[in-house]
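Student: Sequence plus the predicted model coming up.
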Amino acid sequence: MAACGLDFGTSNTTLGTIAKGRTALLALEGSEVTIPSAIFYEPRGGSRIGRAAIGAYVEGLDGRLMRSLKSVLGSSLLNEITQVGRERLSFRQVIAGYIGAVKKRAEAACGHELTQVVHGRPVHFVDGNEAGDRKAEEALREIAHEIGFKDVIFQYEPIAAALDYEQQIDHEEIALIADIGGGTSDFSIIRLGPGHARRADRAQDILANDGVRIGGTDFDRQISLRRIMPQLGMGSPMKRKDLDVPSSFFHDLASWHSINRLYDPAVLRSINEVRRDAAKPELIDRLVKTVEERRGHALAGAVEAAKIGLSDVPETTIPLDWLERDLEVSFGRHDLAGDTADLADRIAARIGKCLAQAGINAKAVDAVFLTGGSTKLTHVREAIAASLPDARAVTGDSFGSVGLGLTIDAKRRFGH
């Protein structure tokens, strides 16, 4: 069957197909069904995607790593031209290159061409900007056609997760689906159950959809700004009274999609000019070294790994001995919760909006289905649970539920 479900995520991507009436995610990198949404461009042409892309960067190979590609959708960055290897490409072309490579891998895995797709999308690509939202979806639609898909249908990611969860229940209920991913947090309230699953049109079962552009990369960014960037001079004083070191360098360094901006020679000259007028130039030396050695993505990766690690251990340490002997930053779950409490609260606040949109109160929700990597953060789960104290919490496949649900939807829409 030529149909598939594609979950192009900020952090990871999955693609599922239908074979002999059954839906399944395809292995896209070795035996792994998830592939990091990353691409590495080699200086003399050619590219690598996924873990191979990140591995090339970590190994110190010459080239350019790009991650969190989905974050530029709906922003002015989408058509911005950037240097990758010998070419100058727009971010839109970079996204097309990545998704196109994923499609080819999927076709090799299933043994036939894929021409029909149910493509996942967040409830809002851009908060409070309907025009930007439409532009983001249209860009993804155009890219999908360019790489060979003939029929393209979009489905909200939390609705897709609901379709996956529905296969697990043998009764009817109202569920709130919380999909907290790398770039967005999306919620849907939907009636589920065996009787509903047989319906061709599920529109009447969907009671509410809402979301906010906050996800795992925002938590990474906040941790980096609070814990790491002060070690590189953020917030330190200039020699001139009442002035601090400009913060823009640090905000770019803490944001996956803007790290490469710092590698422009003109930016490095600006940082060195700041160093000359800094009251603590030894801290700015660390920033200079990070940029000169192009360690930005490695630093962001270390922050992300530390955040993930705190799901299993109470304390963690990020070594910075490549900057300075014995330099390290230690923090724990309590610090993480404190640094990112505002983000968790803003995510949970969307549940109230979703309930109001559905016209029901919290007691009417039977279950909360949690999916997306950021639902592993303890304080995020607690914030969601506090909004729906009577609902049963169900944990789905953190990285696979949306892709599986999109594939279920593809079977329903394109199936024979």
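Tutor: Thanks, I have it. The structure displayed is predicted, hence computed values, not measured ones.

Student: make it CA atoms for all contacts and neighbour counts henceforth
Tutor: Fine.

Student: Excluding chain neighbours, what is closest to residue 188?
Tutor: residue 209 (4.4 Å; CA to CA, 6 or more residues apart in numbering).

Student: Correct me if wrong: residue 26 contacts residue 19.
Tutor: No. Between residue 26 and residue 19 there is no contact under CA atoms under 8 Å: 10.9 Å.

Student: which stretches of the stretch 151-300 of the chain form helices?
Tutor: Taking DSSP state H, counting those that start in this stretch, the helices of the stretch 151-300 of the chain run over residues 157-166, 194-197, 216-223, 248-253, 265-276, 281-292, 296-309.

Student: list the helices and strands the last one packs on?
Tutor: In this case it means helix 296-309. Helix 296-309 is packed against helix 216-223, strand 315-319, with contacts defined by 3 or more CA pairs under 8 Å, 6 or more residues apart in numbering; DSSP states H and E.

Student: what about residue 7, distance to residue 333?
Tutor: 30 Å (CA to CA, to the nearest Å).

Student: Between these two, point out the one with more neighbours.
Tutor: Between residue 7 and residue 333, counted using other CA atoms under 10 Å, residue 7 has the larger neighbour count: 28 against 20.

Student: And the more buried one, which helix or strand is it part of?
Tutor: strand 3-8 (DSSP states H and E).

Student: Could I get the full set of helices for the stretch 1-150 of the chain?
Tutor: 51-58, 91-110, 130-146.

Student: Can you list the buried residues in the first one?
Tutor: The neighbour-count criterion (16 or more other CA atoms under 10 Å) identifies 51, 52, 53, 54, 56, 57 as the buried residues of helix 51-58.

Student: residues in contact with the last one?
Tutor: Under the criterion of CA atoms under 8 Å, 6 or more residues apart in numbering, the contact list for residue 57 reads 40, 63, 64, 65, 298.

Student: And the last one, how close does it get to residue 187?
Tutor: From residue 298 across to residue 187, the span is 32 Å (CA to CA).

Student: between those two, who's got more neighbours?
Tutor: residue 187 (31 against 15).

Student: Count residues in the vicinity of the closest residue to the more buried one other than its chain neighbours, would you?
Tutor: In space, and not counting its chain neighbours, residue 187 is closest to residue 178: 4.9 Å by CA to CA, 6+ apart. Residue 178 has 29 neighbouring residues, counting by other CA under 10 Å.

Student: next, the one to line up against it:
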Amino acid sequence: MTYCAIDFGTSNSALALARPGTPEVPRLIPLEGSNLTLPTAVFFNTDEHRQVFGRQAIAEYIDGYDGRLMRSLKSILGTHLADASTEIGDGASMPFTEIIGLFLRHLLQAAQREAGGPVTQAVMGRPVFFVDDDPKADAAAQSQLEAAARSVGLRDIVFQYEPIAAAFDYESTLDHEEVVLVVDIGGGTSDFSLVRVGPERVRQAERHDDVLGHYGVHVAGTDIDKRVALASVMRELGYQALDTLGREIPNRVYFDLSTWHLVNALYSPKRMSEFEQMKHLYVDPKHPTRMARVLRDRLGHGLIGVSEKAKIAVSNGGDTLVDMSVVESDLSMAFDEATMARAAAEDAARIVAAARETTRQAGVREHDVAAVYFTGGSTGLRFLADAIATAFPNATAVRGDPLASVAKGLGIYAQRLFGG
């Protein structure tokens, strides 16, 4: 029986597949063209009455096809939205968990094509906490994800913490034993595991005692994306501008416009009417004019994409020019790493505090951590990675594959469980 390992991520997903009849560790397979990762996105194209996934989903939405784009699906698990339905276009609706199932089915179909037959066993990654400080909601989130996976044909499902999976990938490169803090910062969660690793330990089937501690917070890349959007493009639409009485313009519309899964709600007649009723508050008439155009032409997700590009452009230093010509010709603004770091300082502090809390709960001194292993797309933000590394002064900073380390580690774990 062919088995697989699935990294269902908030921003990107990957899948590792066993090669039948061989002792090899499951390898990552292409999920979109030659790409080994797939953006976790579904677009319900109502113009052509079909669903598309990944990069194609985002491209068709940006190209102006009518429909509904869904991203950050993982962040819905464990919340009140998980049991709700959402509009997908043409008056139709679908439960959020069923949409997650559609995406998992797309991943599994790629695995089955590659395997040439059924794939029914899987190790699936999960964050340390789907939901912070709510064990009941966290357990519900895993149950919802498992139910979605079973609905598409997976029968034997085992979960593993994503940062622990990343530790398995790191361990495969070592020739000595050490204590490593795995830092896995993705789109929705920042997860940390303190793990004892080494070449002799690889051969052990049971590794429970090597996991010294794990902790996490529901603050990560999408939160920083929101901070960047608010610090850049939203200011040109009137965020934190003052009204005629010197008060700050109500900011709910800007926070929603900076949040992927809330953007579409702004296009409802009710929310459009709410904005119309506050247009008179603005001192600068450019701001409500631009915002009205964004809502009328449904430019919200495109603007989040613009701010995400700005984040990436300055992630390792320097500055960039944010192009907002989609809203108004010749509209742009300067943006740099220092501005991003200031905007995201509160989120960064929470993430660093969670890293420290991991070692505290494990009873390990920060000075005794030998390595900090970074994985997850958001660890590419220099200001954030540097802040974490500074908290562990004796540790070597090691960069894993930002998008594939977890999937590779889940594959290693899947081989130990199912490869016998």
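Tutor: Thanks, I have it. Keep in mind that what you see is a predicted model, and the values were worked out from it rather than measured.

Student: still on that earlier bit, and the residue nearest to residue 187 of the first structure, what's its match in the second structure?
Tutor: Under the alignment (TM-score structural alignment), residue 178 of the first structure pairs with residue 183 in the second structure.

Student: for its match, what are its contacts?
Tutor: 163, 190, 191, 192, 193, 355, 372, 373, 374, 375, 376.

Student: I'd guessed the first one sits against residue 406; true?
Tutor: Yes. Taking contacts as CA under 8 Å, residue 163 of the second structure lies within contact range of residue 406: 6.9 Å.

Student: related to what we said a few turns ago, which one (most neighbours) among the contacts of residue 183 of the second structure?
Tutor: residue 163 leads the contacts of residue 183 of the second structure on contacts (other CA under 10 Å) with 35 neighbours.

Student: which position in the first structure aligns with that one?
Tutor: Aligned partner of residue 163 of the second structure by TM-score structural alignment: residue 158.

Student: Same question for residue 220 of the second structure.
Tutor: When the first structure is aligned by TM-score structural alignment, residue 220 of the second structure is paired with residue 215.

Student: For residue 357 of the first structure, see how far away its match is.
Tutor: Taking CA to CA, one finds residue 215 of the first structure at 22 Å from residue 357 of the first structure.

Student: More neighbours: which of the two?
Tutor: Neighbour count, other CA under 10 Å: between residue 215 of the first structure and residue 357, residue 215 has more, with 25 against 14.

Student: residues touching the more buried one, list them.
Tutor: Taking CA under 8 Å, 6+ apart, one finds 180, 181, 182, 183, 184, 185, 374 in contact with residue 215 of the first structure.

Student: Tabulate the residues you listed in TSV, adding columns for distance to residue 279 of the first structure.
Tutor: Putting these into TSV (distance: CA to CA, whole Å) gives the following:
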residue	distance to residue 279 of the first structure
180	41
181	40
182	37
183	36
184	39
185	41
374	38
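
Student: Just the buried residues of stretch 269-286 of the second structure, please?
Tutor: Buried, per 16+ other CA under 10 Å, within stretch 269-286 of the second structure: 275, 279, 281, 282, 283.

Student: ok, the residues you listed vs residue 47 of the second structure, which is closest?
Tutor: residue 275 (28.0 Å; CA to CA).

Student: related to what we said a few turns ago, which one of the helices and strands packed on helix 296-309 of the first structure is the most hemmed in?
Tutor: helix 216-223 (a mean of 23; mean count of other CA atoms under 10 Å).

Student: Is residue 374 of the second structure in a helix, a strand, or coil?
Tutor: strand (DSSP: H, G, I helix; E, B strand; the rest coil).

Student: which residues are contacting whichever strand or helix holds residue 408 of the first structure?
Tutor: Assessed by DSSP H and E, residue 408 of the first structure sits inside helix 401-414. Counting contacts by CA under 8 Å, 6+ apart, the residues outside helix 401-414 of the first structure that touch it are 3-7, 14-18, 23-25, 116-120, 155, 157-165, 200, 371.

Student: Quick check: that helix compared with the second structure, mean distance?
Tutor: When the second structure is overlaid, helix 401-414 of the first structure sits 0.7 Å from its aligned residues on average, using mean CA distance after the TM-score superposition for the first structure.

Student: Show me which residues of that helix are buried.
Tutor: Neighbour-count burial for helix 401-414 of the first structure flags 401, 402, 403, 404, 405, 406, 407, 408, 409, 410, 411, 413 (criterion: 16+ other CA under 10 Å).

Student: How about stretch 190-201 of the first structure?
Tutor: Using 16+ other CA under 10 Å as the test for burial, stretch 190-201 of the first structure gives 190, 191, 192, 193, 196, 197.

Student: Report the contact partners of the aligned partner of residue 247 of the first structure in the second structure.
Tutor: Taking TM-score structural alignment, the alignment pairs residue 247 of the first structure with residue 251 from the second structure. Residues in contact with residue 251 of the second structure (CA under 8 Å, 6+ apart) are 239, 240.

Student: Next, find the distance separating the residue nearest to residue 188 of the first structure from residue 354 of the first structure.
Tutor: With CA to CA as the criterion, residue 209 of the first structure and residue 354 of the first structure are 6 Å apart.

Student: do residue 108 of the first structure as well
Tutor: Taken as CA to CA, the span from residue 108 of the first structure to residue 354 of the first structure is 41 Å.

Student: With residue 34 of the first structure instead?
Tutor: Applying CA to CA to residue 34 of the first structure and residue 354 of the first structure gives a distance of 29 Å.

Student: With residue 49 of the first structure instead?
Tutor: Distance check for residue 49 of the first structure against residue 354 of the first structure: by CA to CA, it reads 36 Å.

Student: Also residue 56 of the first structure?
Tutor: 42 Å.

Student: ok so, going back, as JSON lines, the contacts of residue 57 of the first structure with distance to residue 173 of the first structure would be great.
Tutor: JSON lines is the format used below for these (distance: CA to CA, whole Å):
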{"residue": "40", "distance to residue 173 of the first structure": "45"}
{"residue": "63", "distance to residue 173 of the first structure": "51"}
{"residue": "64", "distance to residue 173 of the first structure": "48"}
{"residue": "65", "distance to residue 173 of the first structure": "44"}
{"residue": "298", "distance to residue 173 of the first structure": "44"}
